[in-house]
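[1] no sequence on this one, just coordinates:
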């Protein structure tokens, strides 16, 4: 496991496993799962000493990635949970951290339990989120300075998630070449899908996205029809959009940053804790079913790898139909 990118704490953890007599096959699996998590830290451009990586929301973002993008089974998720839980307990024993961020992780056991009402968002909650974004309610003095610059970006992101069920990964991966304001459509960037997926915007949605794009200062605005990221990271200290000098283009907004934005807007709207991008996606899929859309079209529209994914939604719809009106 030791290499130039492996922190000493991880090396020490694996050595401790070996000293305690764990089977070589078990140690090998722990190494694999732990290195994959360390790669997630690097992908999000954080250091191994950054306190952010020891927070609940950061670890949760990793499990959300495993669930949404890799489609890990619940059994595999539990295995990864066990590895990371023991790793962070090891860090506590060495007095490197004080609390275990893994202990309160939600694994979203979507494969083994039925949907419940709280796994979706209501129309009132959707309206409240959309209403709060352009408002100044609950913002700190520092947040107010950037609000006019970021509200259009944040509204664009929430529009894609709430109306079209796009995932964190899909939103972050959008380049300007993927979107056409003239055709009012977006090509979903997803390398795992052989068929190209497109979503069509109505006039209001198209205007929201275009207004955001136009609000970016020309000097740091992504070039249209290029590989420049559509959603750009923001520098709150300098109050401007960030530039990647390594790539010589605007800096892409990460999935972690999008998650943080959603969490802040949910809190500002006074809604229940735990609402995430997954809630938006589930609700968009459920709405398509309730609207009577063709199931095959729904599967293609939302990029589902198998029609079996829809079964839980259909079971939930049946459950709703049996409730007293």
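    Sure, I can see it. Predicted, not measured: the structure shown is a model, and the values here were computed from it.
[2] all contacts plus neighbour counts: C-alpha atoms, from now on.
    Will do.
[3] Now do the strands in the stretch 101-250 of the chain.
    179-180, 185-187, 198-200, 234-235, 240-241, 243-244, 249-250 (DSSP state E, counting those that start in this stretch).
[4] Of the ones you listed, which is nearest residue 117?
    Relative to residue 117, the nearest member of the strands of the stretch 101-250 of the chain by C-alpha to C-alpha is strand 198-200, separated by 26.8 Å.
[5] Just say which of the strands of the stretch 101-250 of the chain is most tucked in.
    Greatest average neighbour count among these goes to strand 249-250 (a mean of 20), per mean count of other C-alpha atoms under 10 Å.
[6] For it, name the packing helices and strands.
    With contacts defined as 3 or more C-alpha pairs under 8 Å, 6 or more residues apart in numbering; DSSP states H and E, strand 249-250 has these neighbours: strand 243-244.
[7] Go ahead and name everything in contact with the strand it packs on.
    Residues outside strand 243-244 that contact it (C-alpha atoms under 8 Å, 6 or more residues apart in numbering): 220, 249-251.
[8] ok, back up a step: so for residue 299, which of the strands of the stretch 101-250 of the chain sits nearest?
    The closest of the strands of the stretch 101-250 of the chain to residue 299 is strand 198-200. By C-alpha to C-alpha, the value is 12.5 Å.
[9] Tell me the gap between that closest one and the middle of its chain.
    Distance of strand 198-200 from its chain centroid, counting by C-alpha atoms, centre = their mean, to the nearest Å, is 20 Å.
[10] this is the comparison structure:
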């Protein structure tokens, strides 16, 4: 082994550092990576109130968001330093995901720019006029080719539902893409967010959202419709065959991936005639700002969003206070 492991070093970290050594990385680079990963795991252990570093699969995006907030707002690290640490964690979790040591990558959606940004700006939100145009477009066939119009009734409810969950509940991209049938209880009108993508919590659905769920499920042909607990809720669509897809490898409906959801957002944005780019993160930002403007307390928002630290909300609180002043 080209580097010396500490007794408290998680196995995943050791494997990753061994991988870097096998790729010819310098010892100084490996020492720097180890230091950054040790610091991150020390933060995680404190947040989870555990004596030993937790398994990597138990680290949700909320912990990473809290960590970057600590670096920027608690420790006041320079942007260059935060970007370097972001690169370390991105490569680390990408390695774990590619080697199937974790089911999903918690760094997805956490960009270097967001990691270093201490201030929220107007451009980080989805504007009310854009939301109106987007929902109007989702309910319209205007501008579609005959082929696109033929499948629109099958796709629009799914896309509308996903955007609704982003905007009205602040769900993360990963939380939505990994949602399974066992997490949906339409009788109670609840979504149970998994501990693998965030703090375990219950999201209460409105009557309109429950109706959208029922409509979406009924539009999926029964042979490929989510019906077992492990089945993904949001299913990929086959435009050639004009139907929802089945994964023979997983013996389940084919999961709509994070990349596919991002592509859907881009296509719906363009179709609505919205020129500027925005992502799932913009919807989450908008949700948080809107809730704070309603007078919802930061403590309540922390629980609602499954955040590990209230520090994550500081830039939103500052934005709202500045807008009110």
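    Structure's in. What do you need? As the structure is a computational prediction, the values presented were derived from the model and not from experiment.
[11] And the TM-score between them?
    The pair, once superposed, lands on a TM-score of 0.68 when counted by TM-score structural alignment, normalised by the length of the first structure; 254 aligned residues with a C-alpha RMSD of 3.4 Å.
[12] ok, now which ones touch residue 190 of the first structure?
    Applying C-alpha under 8 Å, 6+ apart, the residues near residue 190 of the first structure are residue 170.
[13] Tell me which residue of the second structure lines up with it.
    With TM-score structural alignment as the criterion, residue 190 of the first structure lines up with residue 195 in the second structure.
[14] quick one: its match from residue 136 of the second structure, how far?
    To residue 136 of the second structure, residue 195 of the second structure is 34 Å away according to C-alpha to C-alpha, to the nearest Å.
[15] Please apply the same query to residue 322 of the second structure.
    Distance, residue 322 of the second structure to residue 136 of the second structure, by C-alpha to C-alpha: 31 Å.
[16] Which of those two has more residues huddled nearby?
    residue 136 (13 against 9; other C-alpha atoms under 10 Å).
[17] The more buried one - nearest residue in space that isn't next to it in sequence?
    Spatial nearest neighbour of residue 136 of the second structure, chain neighbours left out: residue 272 (7.8 Å); criterion: C-alpha to C-alpha, 6 or more residues apart in numbering.
[18] Distance of the one you found relative to residue 62 of the second structure?
    From residue 272 of the second structure to residue 62 of the second structure the distance is 31 Å (C-alpha to C-alpha).
[19] and if you look at residue 245 of the second structure?
    On the measure of C-alpha to C-alpha, residue 245 of the second structure and residue 62 of the second structure end up 31 Å apart.
[20] what do you get for residue 98 of the second structure?
    Going from residue 98 of the second structure to residue 62 of the second structure by C-alpha to C-alpha gives 21 Å.
[21] neighbour-wise, which of these two wins?
    residue 62 (20 against 12).
[22] Kindly state which residue of the second structure is aligned to residue 199 of the first structure.
    That one, residue 199 of the first structure, aligns with residue 203 by TM-score structural alignment.
[23] Equivalent analysis for residue 124 of the first structure, please.
    Using TM-score structural alignment, residue 124 of the first structure sits opposite residue 129 in the second structure.
[24] Tell me how many other residues surround its match.
    Neighbourhood size, residue 129 of the second structure [other C-alpha under 10 Å]: 9.
[25] now for residue 235 of the first structure: what does it line up with in the second structure?
    So residue 235 of the first structure corresponds to residue 238, using TM-score structural alignment.
[26] Quick one: residues contacting its match.
    Residue 238 of the second structure neighbours (C-alpha under 8 Å, 6+ apart): 244-245.
[27] That one and residue 224 of the second structure, how far apart?
    12 Å.
[28] residue boundaries of the helices in the first structure?
    8-19, 24-43, 56-68, 74-93, 123-132, 141-164, 168-172, 203-215, 255-268, 277-290, 295-301, 310-321 (DSSP state H).
[29] of all those helices, which lies closest to residue 111 of the first structure?
    Nearest to residue 111 of the first structure, of all those, is helix 74-93, at 6.6 Å by C-alpha to C-alpha.
[30] angle of that closest one against helix 56-68?
    160 degrees (axes from the mean of the first three to the mean of the last three C-alpha atoms, to 10 degrees).
[31] nearest residue to the counterpart of residue 150 of the first structure in the second structure other than its sequence neighbours?
    Aligned by TM-score structural alignment, residue 150 of the first structure pairs with residue 155 of the second structure. Spatial nearest neighbour of residue 155 of the second structure, excluding adjacent residues (C-alpha to C-alpha, 6+ apart): residue 237 at 7.9 Å.
[32] again, but for residue 198 of the second structure
    residue 60 (4.7 Å).
[33] Contacts only, for the one you found.
    106, 195-199.
[34] can you check residue 110 of the first structure too?
    residue 74.
[35] how about a cut-off of 10 Å?
    67, 73-74, 119, 309, 312 (C-alpha atoms under 10 Å, 6 or more residues apart in numbering).
[36] what does residue 112 of the second structure give?
    Counting by C-alpha under 10 Å, 6+ apart, residue 112 of the second structure has contacts 68, 79-80, 82-87, 90.
[37] Equivalent analysis for residue 148 of the second structure, please.
    Per C-alpha under 10 Å, 6+ apart, neighbours of residue 148 of the second structure: 141, 155, 239, 242.
[38] and which of those is nearest to residue 20 of the second structure?
    residue 239 (41.1 Å).
[39] quick one: contacts for that closest one?
    By C-alpha under 10 Å, 6+ apart, the neighbours of residue 239 of the second structure are 147-148, 151, 245.
[40] Could you do residue 218 of the second structure as well?
    By C-alpha under 10 Å, 6+ apart, the neighbours of residue 218 of the second structure are 154, 212, 225.
[41] ok so, going back, run a quick neighbour tally on the match of residue 150 of the first structure.
    21.
[42] Relative to residue 63 of the second structure, how far out is it?
    33 Å.
[43] Of the contacts of residue 148 of the second structure, which is the nearest to residue 27 of the second structure?
    Once C-alpha to C-alpha is applied, the member of these that ends up nearest residue 27 of the second structure is residue 239, at 49.8 Å.
[44] Map residue 260 of the first structure across to the second structure for me.
    Residue correspondence to the second structure (TM-score structural alignment): residue 260 of the first structure is matched to residue 263.
[45] Run through the residues that contact its match.
    Neighbours of residue 263 of the second structure in contact, by C-alpha under 10 Å, 6+ apart: 257, 269, 279.
[46] and what of residue 16 of the first structure?
    10, 22, 90.
[47] ditto for residue 113 of the second structure
    Residue 113 of the second structure touches 79, 82-83, 86, counting by C-alpha under 10 Å, 6+ apart.
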